[in-house]
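# this one's structure only:
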């Protein structure tokens, strides 16, 4: 009798199958295939509604011990119906009884509907909680919110505190949260000793600023409680948050250093409304960054502005749109570059509102000697602006450390490609996004020059 193949060899064989679905269909081949298929099927568990299929799935995970396969759990709370689901003669009798009783008690239908919602909510929370007791290997946990759909707010509370009452807490290394603002208070109660990555998407809608600050205080407490282990922090918000001001948030976070924070991402609307100048928002952000001296990756991005029919309609005067210069204001102090001595990866929205490149280029020039990757997003740069970027990178001593560059161009031409190849020939990858290709007097010559001039660059990705 031949000896069975080792588990590692089976995994190697499965790499040649076109998709995970093929592996799952082959689960009956042998016991190893079954275990591998279960791992692929259940490693990412998403619960975004509650119906008969969801109930069967959750009960099945508990009944046949599938919980150890789950490594990522995402829950998006749903709406709970107040309708009764009793069919047949019994259901008809109860409906008639309710109709008669409503004649004598006008408040009865409302009380019954509310009671049914509470009963169903309790049952659904209990089933989810019971299922999570078997999840011993979950590393990533997400509580999400679809603002465009109605959701039961009590479910957010129940699912946010799940790590405290289940095996999730000790194993979680990544937490992603997008919840109603008042539910953020639940974060302060969590204890996640292994947490390394935190992603928070703020959606405050039209809540008043004072109330938002009170809720964000609990987020600050949570971040500070886990600051010793936190490696990655991402904060994002969009224009759905009308009265959000992150100045106090970053001012509070800058009190204590984050010695192990390696990655930080901030994404807010292009006009900088969430870091207003009147509360020194950019200065507060810079103070936080200066306290994060171990940062290796920094990303400051802006959500796209509404399209303008004419770019000349966009104000470029700082006095008219000061908030739109939040990135430049945060980077303009030389002390920041001196503090971020470990920075190797930088991603910037280079010029929201067609703003002046000088502050951003000064920061890039100051850290260019240590950068391995640079990504410049937002507006398309003119050829002159591209040259200024290349000058800032090429003028740095030992700039050969830069191996990845991503940049957006107004148009692609052989002269621009020649510029990259001659000044930054040590690049391993170059990704260019452009809106047009500049015509050449000799079309055939253009293609030949592109292939010749850029042969020193490892790889080029074009995104027209």
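Sure thing, it's come through. These figures come from a predicted structure and were not determined experimentally. Residues are numbered from 1 along each chain as shown.
# drop to CA atoms for contacts and neighbour counts, all remaining ones
Noted.
# so residue 232 sits right up against residue 262, yeah?
Yes: under the criterion of CA atoms under 8 Å, residue 232 makes contact with residue 262 at 5.9 Å.
# residues touching stretch 31-51, excluding its own?
Contacts with stretch 31-51, where a contact means CA atoms under 8 Å, 6 or more residues apart in numbering, come from 7, 10, 20, 23-28, 54, 66, 69-78, 124.
# any of the residues you listed buried? List them.
In terms of neighbour count (16 or more other CA atoms under 10 Å), the buried residues within those are 23-24, 27, 66, 69-78, 124.
# out of these, who's nearest residue 431?
Of all the buried ones among the contacts of stretch 31-51, residue 431 sits closest to residue 72, with 31.4 Å by CA to CA.
# which residues touch that closest one?
The neighbours of residue 72, taking CA under 8 Å, 6+ apart as the test, are 43-45, 138-141.
# out of those residues, which sit inside strands?
Taking DSSP state E, the ones among those that sit in strands are 44-45, 140-141.
# next, the one to line up against it:
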């Protein structure tokens, strides 16, 4: 007889089984049935009433549900379609006037929101609640119900709240803060659309009060803005945000042109205020903001100006920065990184680094003895780049590199973005062969690298796959390498 295996072990094993395969194993025994149910209903996604009805019936007061993700939809009038032969007769007997249609929509909104909100309110173990509005038309009553009718019930148990809601509902947020005593992680997306500056400042007061009420116990705060927020200015928000004594993680994602942060000194003050407690900092970007006038040139440097801080970030271990707003002068970045003694993970995205910039970056990281993971986009992959990484950062274990080309040697010209004629005289296949040949007999014995991810060749002009060749090179050169993966999403 087989020994009894604890349920926790089966649960851990199920994490390595694809969901499609696991769904076929629920009939094996009661243990697998419980594992399948837990895996399937831990996260509940609701994005349409018709598909959600059977799910809501099944999960009534279920303790398995830990995360609820709602994408609000526009409730429409019921589309009744009589048989084609009776269409004309039906239209004469039962005309659909506007008032009738509007009354029907009101009834359907009440029915669907009541059914959805009642189901969520009675889930006892929900720790994460996510409202993800797609910026499309939706009834105001729908959003109000998801906030006012649900949060008072599940709020006391919530640890994570993710909100993207229409701007007109921001004024109702302060009254809901009292129902979130244990909230640790808040992600808020601000979308103002075409609202004018006066309307934005009026409703932004609600956001400020809401955030200040929660900052007392938040450990993670993430703020996002949408590029279609025409007149949004976050300077007022950061100028009035208080001090979060427990805040350890902060993320900000706005359009790269800095249109939503014309004066970054308020953000700089906010970061300085939390410099001793933050261990994670992410400053990232989206596409340029939609504005009636072009953003000032100085606005593009909002990340650079935010990092020019006299305060030392003594506890930072995880940093993710978008390089596009830094333009070509990376000196503030290198100065900032040189002071991070406890840095463990670094991600630099959105702009490829030239080799000379990488050399300066590695010099800035010389004191980051705890650095274990590095992700960045480079102009191209070369033997010199690999040598520099292995020599300067032998302690890193995870490396993600994004590049469009592989070359056999760095061009002699310094920071230009074009290869010399000698190096471009050969095609990509020869460049790849010469790159591989440069590593014959090379072994980086002191490099602790165990995982590396690189992209496949995306060139349509010369679609030469290079993953297999690069894998062979790195496996032979790095003794401790255990995982070689394809980088599926750009850095």
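Here it is on my side, so go on. Computed from a predicted structure; not experimentally measured.
# what's the TM-score here?
After superposition, the two chains reach a TM-score (TM-score structural alignment, normalised by the length of structure 1) of 0.83; 422 aligned residues with a CA RMSD of 2.8 Å.
# so how far is stretch 6-23 of structure 1 off the chain centroid?
30 Å (CA atoms, centre = their mean, to the nearest Å).
# do stretch 204-221 of structure 1 as well
Counting by CA atoms, centre = their mean, stretch 204-221 of structure 1 comes out at 20 Å from the chain centroid.
# whereabouts in structure 2 does it align?
Correspondence between stretch 204-221 of structure 1 and structure 2 is established over residues 192-209, with TM-score structural alignment as the criterion.
# neighbours of residue 425 of structure 1, just the number please.
Using other CA atoms under 10 Å, residue 425 of structure 1 is surrounded by 18 other residues.
# what's it aligned with over in structure 2?
Alignment note: residue 425 of structure 1 maps to residue 394 in structure 2; criterion TM-score structural alignment.
# what sits closest to that match if chain neighbours are left out?
residue 447 (4.4 Å; CA to CA, 6 or more residues apart in numbering).
# quick one: that neighbour is in a helix?
No: residue assignment for residue 447 of structure 2, taken from DSSP: H, G, I helix; E, B strand; the rest coil, gives coil, which places it outside any helix.
# which position in structure 1 pairs with it?
Aligning on TM-score structural alignment places residue 447 of structure 2 opposite residue 456 in structure 1.
# any idea how far its match is from residue 416 of structure 1?
15 Å (CA to CA, to the nearest Å).
# also residue 164 of structure 1?
With CA to CA as the criterion, residue 164 of structure 1 and residue 416 of structure 1 are 56 Å apart.
# equivalent analysis for residue 290 of structure 1, please.
Look at residue 290 of structure 1 and residue 416 of structure 1: by CA to CA, they are 35 Å apart.
# okay, the two: which has more neighbours?
For residue 290 of structure 1 against residue 416, the residue with the higher neighbour count under other CA under 10 Å is residue 290, and the figures read 20 against 17.
# aligned to the more buried one, what sits in structure 2?
Under the alignment (TM-score structural alignment), residue 290 of structure 1 maps onto residue 272.
# could you measure from that match over to residue 12 of structure 2?
Applying CA to CA to residue 272 of structure 2 and residue 12 of structure 2 gives a distance of 41 Å.
# repeat that for residue 53 of structure 2.
Here the distance between residue 53 of structure 2 and residue 12 of structure 2 works out to 31 Å (CA to CA).
# same question, residue 209 of structure 2
42 Å.
# contacting residues for residue 258 of structure 1?
Residue 258 of structure 1 is in contact with 227-228, 291-294, counting by CA under 8 Å, 6+ apart.
# how does it look with 6 Å?
When contacts are counted by CA atoms under 6 Å, 6 or more residues apart in numbering, residue 258 of structure 1 is found next to 227, 292.
# counterpart of it over in structure 2?
Counting by TM-score structural alignment, residue 258 of structure 1 corresponds to residue 244 in structure 2.
# check residue 392 of structure 1 too.
Taking TM-score structural alignment as the criterion, the aligned counterpart of residue 392 of structure 1 in structure 2 is residue 364.
# ok, its match touching residue 338?
Yes: Residue 364 of structure 2 is within contact range of residue 338, at 4.5 Å (criterion: CA atoms under 6 Å).
# before we move on, back to that, residue 463 of structure 1: which of the contacts of residue 72 of structure 1 is nearest?
Taking CA to CA as the measure, residue 463 of structure 1 sits nearest to residue 44 out of those, at 31.3 Å.
# compute the number of surrounding residues for the closest one.
One way to gauge burial is a neighbour count; for residue 44 of structure 1, by other CA under 10 Å, it gives 15.
# ok, the one 5 residues further on next?
A count of nearby residues for residue 49 of structure 1, using other CA under 10 Å, gives 16.
# so it: helix, strand or coil?
Using three-state DSSP, the three-state assignment for residue 49 of structure 1 comes out as coil.
# ok, residue 192 of structure 2 - contacts?
If you count contacts by CA under 6 Å, 6+ apart, residue 192 of structure 2 has them with 167, 229.
# separation between it and residue 473 of structure 2?
Taking CA to CA as the measure, residue 192 of structure 2 and residue 473 of structure 2 are separated by 51 Å.
# try residue 137 of structure 2
Counting by CA to CA, the separation of residue 137 of structure 2 from residue 473 of structure 2 is 53 Å.
# between those two, which one's more packed in?
residue 473 (18 against 12).
# give the buried residues for the helix or strand hosting residue 393 of structure 1.
When elements are defined using DSSP states H and E, residue 393 of structure 1 is found to belong to helix 383-394. Applying a neighbour-count criterion of 16+ other CA under 10 Å, one finds 383, 386-387, 389-390, 392-394 buried in helix 383-394 of structure 1.
# for stretch 75-82 of structure 2, same thing?
Buried residues in stretch 75-82 of structure 2, defined by neighbour count with 16+ other CA under 10 Å: 75, 77.
# contacts for it?
Here stretch 75-82 of structure 2 makes contact (CA under 6 Å, 6+ apart) with residue 105.
# all set, thanks.
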